[in-house]
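Novice: Got a predicted structure here, sequence first:
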Amino acid sequence: MAAAQTAIAYPSSLEREPLLAWLQRETDIEPNRVVAVTPQALISIVSTFPAGPGSEPRVVLRAEALNADTVTRSGAVSWHVSMSADCKGRRVRLGETTGYPGRNLLGDRAPLRPPETEWRKPDAGAALDAALRAVCEPSFKGPFEAVALKVARQDAPATASAEASMAPPTPAVAAPAKPSPVAPKPGRRMVAQIGASPSEADARALIAALGSSLGGRETWVETAQVNGKTWRRAVVGGFADGAEAARFCAGLKAAGRGCFVRVG
């Protein structure tokens, strides 16, 4: 996955004001969603799924590279990964990491790292520790909410041979990316809405995080105006009827995800 680095802008420094100006100019991430800043990447929470029966709370994390060296080593300008959180045991487990050659999760996506099979404890003060605290501690404050911006340490490797997922990922050999699905023509059919965000990139990350749970169904992001604010809705279609859509949503809700059925 190649990235056109000449078109990519990076913050002039990791000081609060230059970094905040860059964030608002180059990305669609809201400052209060940022949970950690490392020398390599800025990490934010896309969405949160509360704990359900037999399941731990889970979030989708998104990262944006902060320098050209990170892009060169990883082959990705931005990437996202799901993270399950064991608040009592202070452990995390990461899903598959997916990378993109452009800012805001734009471009052909490619898998960067397979999902982890084991739980692990993040190092104190590292990016994953901040993400865990954001999920488990109601009093947590992100870098732009605190009085002074603190740069987190890079996460230690999960094993002797693999980097932690919020560190710049090393891309895996990926199959050619499939073309992005085209939004279907409106019609009276039942669809499942799995979330909404002011950010189109975050809405697409919600869809991508479902992975094999989609079962090959078509997906798209649609724009809606609600009370004067623009929202990007993450939508799943391709159901035979409302009952099939309801079963799909029931499976997601059992895993702690949001989902409801409506007419598409």
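Specialist: Noted; the coordinates are in hand.
Novice: For the rest of this, base every contact and every neighbour count on C-alpha atoms.
Specialist: Will do.
Novice: All the helices of the stretch 101-250 of the chain, in order from the start?
Specialist: 127-136, 200-208, 242-254 (DSSP state H, counting those that start in this stretch).
Novice: ok, residue 32 - contacts?
Specialist: 142, 144-145 (CA atoms under 8 Å, 6 or more residues apart in numbering).
Novice: again, only this time at 10 Å
Specialist: 44-45, 141-145 (CA atoms under 10 Å, 6 or more residues apart in numbering).
Novice: Looking at the helices of the stretch 101-250 of the chain, which is nearest to residue 17?
Specialist: Nearest to residue 17 among the helices of the stretch 101-250 of the chain is helix 127-136; the distance by CA to CA comes to 20.3 Å.
Novice: For the closest one, buried residues please.
Specialist: Residues of helix 127-136 classed as buried by neighbour count (16 or more other CA atoms under 10 Å): 127-136.
Novice: Make JSON lines out of the residues you listed and add distance to residue 35.
Specialist: JSON lines is the format used below for these (distance: CA to CA, whole Å):
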{"residue": "127", "distance to residue 35": "8"}
{"residue": "128", "distance to residue 35": "9"}
{"residue": "129", "distance to residue 35": "10"}
{"residue": "130", "distance to residue 35": "6"}
{"residue": "131", "distance to residue 35": "6"}
{"residue": "132", "distance to residue 35": "9"}
{"residue": "133", "distance to residue 35": "9"}
{"residue": "134", "distance to residue 35": "7"}
{"residue": "135", "distance to residue 35": "10"}
{"residue": "136", "distance to residue 35": "13"}
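Novice: Which pair of the residues you listed spans the longest distance?
Specialist: Across the buried residues of helix 127-136 (CA to CA), the longest gap, 14.4 Å, separates 127 and 136.
Novice: and here's the other structure:
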Amino acid sequence: MIGDPDSLRSRALPVRTLATLAVIATLTTAFAAIAQTAPVSYPPSRSMADVTAWIRSDTPLSPSQVVDVGVSAVTAVTASTPIGEPRGFLATVSSESLDPGIEGAQGIVSWSVPVQVDCEARKVKLGAMTGYPRRDLAKDGRPVRPADTDFISPTPGAPIDTVVRGLCDRDFRRPLLPGRIVAKAPEPAKPGPRQVIVASANPAGADPQPTKAARTAARPAQAISGPAPQSGSSLVAVQVGASPDPADAKGLLARVQRRFPEDLRGRAGNVAIAQVDGRTVHRALITGFASTGEAIALCERLKAGGQACFVRR
């Protein structure tokens, strides 16, 4: 007597269940491996139209942030904060590779680095660079190179030199944005009007150090996103960047909030409009502080995490 069929079925059921679970686990692992090894996209050509479309669809960058389209990479200033004397910026520079050879040799397709720029000396000091295996500038980052200890003079024409010009030069023209007509003036010694073309973009996140008159004019800034600080809270704010484009400023604020959820718990995020040297700037602000000391402490934590910021009173 081998045994009752019902008892055989009761013993066989767990075996089938375990087999099914094993198949599911194998498939899950396989799908995860496929997802991780999915081919990384590249623009179909190096034309500005194709690169712009690719930036918008396949990367976290915005065309208005791009300062250089080179042979091997697209370079963008994704955040910047002005500093005082000498005039300069604390900025975050991010790049997306255009050369598949970089992926094959280094296992990364994008990278990000904090940069301190001295506009007067035309020098930079690079922080630690982080590389990423996908085009998200967020997951599975690993150190690529250590931070510099001293300021250096960038090689003319190199991407970091373009970053300096993009941040420091008011007439810098961004490669993925067209110029815009701002004035008409008579041609010297020739009758008739002519169009004067100037650069269309203030650097993404660039908020030049305002003059005293500009600071006074900018005080009644209008918040356009995020909750207002609670009544009775300090008027101090931590600025994490600025841009002439409100969408860029909102996107920057959202990225900072995603990167530092614990540090920003209970804080309000706002994008405020200000007039700086006759231009409209959208400032990405963290608000809701009880004191200046609280704002300073938060900014120091953000800086330790690689995010440029300063306290705005």
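Specialist: In hand now; what should we look at? These numbers come from a predicted model, not from an experiment.
Novice: Report the TM-score for the pair.
Specialist: Superposed pair, TM-score by TM-score structural alignment, normalised by the length of the first structure: 0.60. Supporting alignment: 206 aligned residues with a CA RMSD of 4.4 Å.
Novice: mind checking which of the helices of the stretch 101-250 of the first structure is nearest residue 6 of the first structure?
Specialist: Among the helices of the stretch 101-250 of the first structure, helix 200-208 comes nearest to residue 6 of the first structure, with 21.3 Å by CA to CA.
Novice: got a list of what residue 80 of the first structure touches?
Specialist: Residues counted as contacts of residue 80 of the first structure (CA under 10 Å, 6+ apart) are 43-46, 60-64, 95-100, 105, 111-112, 165-166, 202, 205-206, 208-209.
Novice: Which position in the second structure pairs with it?
Specialist: When the second structure is aligned by TM-score structural alignment, residue 80 of the first structure is paired with residue 112.
Novice: tell me, stretch 66-83 of the second structure lands on which residues of the first structure?
Specialist: Using TM-score structural alignment, stretch 66-83 of the second structure lines up with residues 34-51 of the first structure.
Novice: before we move on, what about stretch 127-147 of the second structure?
Specialist: Aligned by TM-score structural alignment, stretch 127-147 of the second structure corresponds to residues 95-115 of the first structure.
Novice: all strands for the stretch 101-250 of the first structure, in order.
Specialist: Counting by DSSP state E, counting those that start in this stretch, the stretch 101-250 of the first structure has strands at residues 110-113, 190-197, 219-226, 229-236.
Novice: Which residue comes closest to residue 44 of the first structure once chain neighbours are left out?
Specialist: Counting by CA to CA, 6 or more residues apart in numbering, residue 44 of the first structure lies nearest to residue 34, which is 4.0 Å off, once chain neighbours are set aside.
Novice: related to what we said a few turns ago, pull up the gap between the residue nearest to the match of residue 80 of the first structure when sequence neighbours are not counted and residue 243 of the second structure, please.
Specialist: Closest residue in space to residue 112 of the second structure, ignoring its immediate chain neighbours: residue 94 at 4.2 Å, by CA to CA, 6+ apart. Applying CA to CA, to the nearest Å, the value for residue 94 of the second structure to residue 243 of the second structure is 16 Å.
Novice: Give me the more crowded residue out of those two.
Specialist: Taking neighbours as other CA atoms under 10 Å, residue 94 of the second structure and residue 243 compare with residue 243 leading, 29 against 25.
Novice: looking at it, that one is touching residue 249, isn't it?
Specialist: Yes - counting by CA atoms under 10 Å, residue 249 is a contact partner of residue 243 of the second structure at 5.6 Å.
Novice: So which residue is smack in the middle of the second structure?
Specialist: residue 78 (3.0 Å; CA atoms, centre = their mean).
Novice: did I read that right, that one in a helix?
Specialist: No - counting by DSSP: H, G, I helix; E, B strand; the rest coil, residue 78 of the second structure falls outside a helix, being strand.
Novice: mind listing what it touches?
Specialist: Residue 78 of the second structure is in contact with 60-62, 64-66, 91-95, 112, 203-206, 241-243, 248-249, 251-252, counting by CA under 10 Å, 6+ apart.
Novice: Same check on residue 64 of the first structure?
Specialist: Residue 64 of the first structure makes contact with 10, 23, 27, 29, 37, 40-44, 70-71, 76-80, 99-100, 102-105, 168, according to CA under 10 Å, 6+ apart.
Novice: That one maps to what in the second structure?
Specialist: In the second structure, residue 64 of the first structure lands on residue 96 (TM-score structural alignment).
Novice: List the superposition-based mean deviation of the one helix or strand that match maps to with respect to the first structure.
Specialist: Using DSSP states H and E, residue 96 of the second structure sits in strand 88-97. Its matched residues in the first structure lie on average 1.4 Å from strand 88-97 of the second structure after superposition (mean CA distance after the TM-score superposition for the first structure).
Novice: That strand vs helix 159-168, what angle?
Specialist: Relative orientation of strand 88-97 of the second structure and helix 159-168, computed by axes from the mean of the first three to the mean of the last three CA atoms, to 10 degrees: 130 degrees.
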